[in-house]
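# predicted structure and sequence below. I'll ask about it afterward.
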Amino acid sequence: MQVLQRFLLSVCSGVLAAAPVLALAFPDKPVQLIVPYAAGGLTDNLARVIAPALSARWGQPVVIENRNGGGTSIGTAAAARAPGDGYTLLLTAFGYIGNPLLMKNLPYDPAALVPVTIVADAPSVLFVSAKLPVNTVPQLIAYAKAHPKGVMFASSGNGSSPHIAAELFASLTGIDIVHVPYRGNGPAMNDLLGGQVQAMFDSSASMSHVRGGRLKALGVASEAPVARLPGVEPIARLGVPQLAGFAAGGWFGFFLPSKTPADLQQRIYADLRAVLETPEVHEAIERAGVEPRLMTQPEFAAYLRAEHDRWAPVIRERRIQLD
């Protein structure tokens, strides 16, 4: 945990080892994009939006490799061990800051990866099964208190941002939930739609199931209304005092092995930025149910440090671990 904090501070301060490299010659072979989540989930969907555009810009294939498992540690470790030549990218989410807090035996050094840029973020929506006899957050809390361990919250994996959001919600409201981890958003959502689990924090991409009558959206985990979610009120404003200020969501960002020379890091950042600013990619990211967002490397490092400091107390209080 301290290693990650020190490393993010160094990146935020711009302290990156500069080494000469012929960045202009990059790439002259296929580039690997590791996604440490299962195919069909939100992170994977974003990768499949961005990879073709990046491939077109580079004139080389950008090959997506899903290496899920271990709370994203398997894929993240593979990226951390990769050569610093720019030919291995990592697109990940909460696991980058969560794993050092959640795992006793982390199989990689967090400082072996350097943040490049965030690409999107989104406040989570609290969805419940249409079969659950509640229509509001207060009703959900009352139901959970009347049925201890009767509400199962699905997530995209143990220690994922939907899991941490559910734990924070339970801690603040004093309810006793059952967490059910899945290998990605896709399988978790399938069971929520089928009624095998009762609730889940997920992106607004799942609002289509609300319109189809298969889910209910009880609120959005933001302090202010979200324009793309008319009629879905912030959980913080639903009259539950314990939830005043409640906010949770996901972010998605690119990382490189930290031994990648600074000028090549900047070249890849510039190319990612150019791709992400195109209308086609921007609109495709919005259709995925998240908000397109860009940051410089120091800005992204500062953001990650703030997220680390925000969620570390929740993880410690709820005694959440991956191993």
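Good, I have the coordinates. No experiment lies behind these values; they were computed from the predicted model shown. Numbers count the residues shown, from 1 in each chain.

# from now on I want contacts and neighbour counts done on CA atoms only, so please keep to that.
Noted.

# wait, is residue 64 part of a strand?
Yes - counting by DSSP: H, G, I helix; E, B strand; the rest coil, residue 64 falls inside a strand.

# and the nearest residue to residue 199 once chain neighbours are set aside, what element?
With sequence-adjacent residues excluded and distances taken as Cα to Cα, 6 or more residues apart in numbering, residue 199 is closest to residue 128, at 4.2 Å. Per DSSP states H and E: residue 128 is located in strand 125-129.

# who's in contact with that strand?
With contact meaning Cα atoms under 8 Å, 6 or more residues apart in numbering, strand 125-129 is reached by 192-195, 197-204, 214-221.

# pull out the buried positions in it.
By neighbour count with 16 or more other Cα atoms under 10 Å, strand 125-129 contains the buried residues 125-129.

# pasting the second one now:
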Amino acid sequence: MIRVLVCIAMAMLAAATPAAAQQNFPSKPVRIIVPYGPGGSADQVVRLYAEKLTPALGQQVIIENKPGASGGVGAQMVASAPPDGHTLLLAPTAILAITPAVRKTQYDPADLASVARLSTPLLVVTITNELGATTWAEFVALAKANPGKYWFGSSGLGTITHLTGEVLTRAAGIKMQHAPYKTIVDAVGDVMSGRIHMVFDPSFLPQAKAGKVRAVLVADRERMTEIPDTPTADEVGLDLKGFRERSWFGVFGPKGMPPQVVARLSGELGRIAEMPDLQHKLLLVAQRAQHQPHDAFARQVTDDMAYFKALLQELNVKLD
């Protein structure tokens, strides 16, 4: 009888241990892997959230940059991590909804679970000063007169900045060549020197404000206060057909995370997204806070997978 009671007690203890661990989450520092180099949009967004998330969780939130393979190195690290919520991924649209649709990746998107959407990048079309063009219309006229002569840069094959270039140039009726970089930060010097001519990443906003490059177009509902003289896509008659809303930054973790842990993380990130000072800081780097909880975000990701698969086929974009 005593042996039976001991066995029952041990079984109850074993069953209770995961629940206790979930209630004590986080029990150690939380790592958020950024699958790109420091200084880019992904890095800027997650550091703003991490600053608020550390006191909210009561544990240090550590940001680790792990660039490589268009985000594949960092994504695989998280996909293979223990599903306890202590290792997370800051990912843009491309890692989950674009790249896996057209080529084999180091990671399986099914091994990553949605936690929360954080923000929507504001598409800022930036051109080099070396061209002498000062407006979107002037640049389009140059590009139409010289088809294939000019280059746009991106943060890599199959990234959202790559597809932005494809969608935007086709919508404008111009032909440009694509220059993929390991990270968009690597393109800064080339844009300022005129080696490449256009980029679409919001991380170039500081250079545009400083006059080192020229912002000629913003794809948002209204003009940005940081660059008030820059018109919106609607104002210049450019129809991007809802493409902007498909661009996001979100947090993911390994599949199999306890629901209570996912709910805790999603809830804290949602509360942070409502903070006015965070919203202001995000706008300074051309990001709009846009929270989606884990369940709604999971549906968004699934829908975007289908959208980008069809778009890539329509545009005949090759990533290899």
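Happy to help now that I have it. Given the structure is predicted, the values throughout are model-derived calculations rather than measurements.

# circling back: next, the mean deviation of the helix or strand following the strand holding residue 128 of the first structure compared to the second structure.
The helix or strand immediately downstream of strand 125-129 of the first structure is helix 137-146, counting by DSSP H and E. Compared with the second structure after fitting, helix 137-146 of the first structure has a mean deviation of 2.5 Å; criterion: mean Cα distance after the TM-score superposition for the first structure.

# have a look at how far, on average, the helix or strand that helix 137-146 of the first structure is followed by is from the second structure.
As assigned by DSSP H and E, the chain's next helix or strand after helix 137-146 of the first structure is strand 152-155. Here the mean offset of strand 152-155 of the first structure against the second structure after fitting is 0.7 Å, by mean Cα distance after the TM-score superposition for the first structure.

# tell me what strand 152-155 of the first structure is packed against?
When contacts are defined as 3 or more Cα pairs under 8 Å, 6 or more residues apart in numbering; DSSP states H and E, strand 152-155 of the first structure packs onto helix 161-173, strand 178-181, helix 185-194, strand 199-202.

# do you know which of the ones you listed lies nearest residue 321 of the first structure?
Among those, the nearest to residue 321 of the first structure by Cα to Cα is helix 161-173 (11.1 Å).

# what angle sits between that closest one and strand 125-129?
90 degrees (axes from the mean of the first three to the mean of the last three Cα atoms, to 10 degrees).

# roughly how far apart are residue 233 of the second structure and residue 8 of the second structure?
67 Å (Cα to Cα, to the nearest Å).

# which residue of those two possesses the greater neighbour count?
Taking other Cα atoms under 10 Å, residue 233 of the second structure and residue 8 do not tie; residue 233 has more neighbours (23 against 12).

# what's the matching residue for the more buried one over in the first structure?
Alignment note (TM-score structural alignment): residue 233 of the second structure maps to residue 235 of the first structure.

# show the contacting residues for that match.
Applying Cα under 8 Å, 6+ apart to residue 235 of the first structure gives the contacts 137, 218-223, 243-244, 246.

# map residue 208 of the second structure onto the first structure.
When the first structure is aligned by TM-score structural alignment, residue 208 of the second structure is paired with residue 210.

# that match: neighbouring residues, count only.
Residue 210 of the first structure: 15 surrounding residues under other Cα under 10 Å.

# could you find the closest non-adjacent residue to it?
Residue 210 of the first structure sits nearest to residue 216 (Cα to Cα, 6+ apart), 5.4 Å away.

# who are the packing partners of the strand or helix carrying the one you found?
If you go by DSSP H and E, residue 216 of the first structure is part of strand 215-220. With contacts defined as 3+ Cα pairs under 8 Å, 6+ apart, strand 215-220 of the first structure has these neighbours: strand 125-129, helix 207-211.

# output those in CSV, with distance to residue 3 of the first structure appended to each entry.
Listed next are these as CSV, based on distance: least, Cα to Cα, whole Å:
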stretch, distance to residue 3 of the first structure
strand 125-129, 32
helix 207-211, 39
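
# of all these, which lies closest to residue 30 of the first structure?
helix 207-211 (35.8 Å).

# can you list contacts of that closest one?
215-217.

# for residue 269 of the first structure, what are its contacts?
116-117.

# so what does it match up with in the second structure?
Counting by TM-score structural alignment, residue 269 of the first structure corresponds to residue 266 in the second structure.

# what helix or strand does its match sit in?
Using DSSP H and E, residue 266 of the second structure falls in helix 259-273.

# off-centre distance for that helix?
18 Å (Cα atoms, centre = their mean, to the nearest Å).

# report the buried residues of it.
Across helix 259-273 of the second structure, burial judged by 16+ other Cα under 10 Å covers 261-270, 272-273.

# how big is the offset of the strand holding residue 216 of the first structure relative to the second structure?
Strand 215-220 of the first structure sits 1.7 Å off on average (mean Cα distance after the TM-score superposition for the first structure).

# next: stretch 302-315 of the first structure.
Following superposition, stretch 302-315 of the first structure is found to deviate from the second structure by 2.9 Å on average (mean Cα distance after the TM-score superposition for the first structure).

# so how far is that stretch from its chain's centroid?
13 Å.

# what do you get for stretch 5-17 of the second structure?
Relative to its chain's centre, stretch 5-17 of the second structure lies at 44 Å (Cα atoms, centre = their mean).

# equivalent analysis for stretch 244-258 of the second structure, please.
9 Å.

# then stretch 25-45 of the first structure?
Worked out by Cα atoms, centre = their mean, stretch 25-45 of the first structure lies 15 Å from the chain centre.

# what comes into contact with it?
By Cα under 8 Å, 6+ apart, stretch 25-45 of the first structure touches 47, 51, 58, 60-69, 72-76, 79, 86-93, 183-186, 252, 288.
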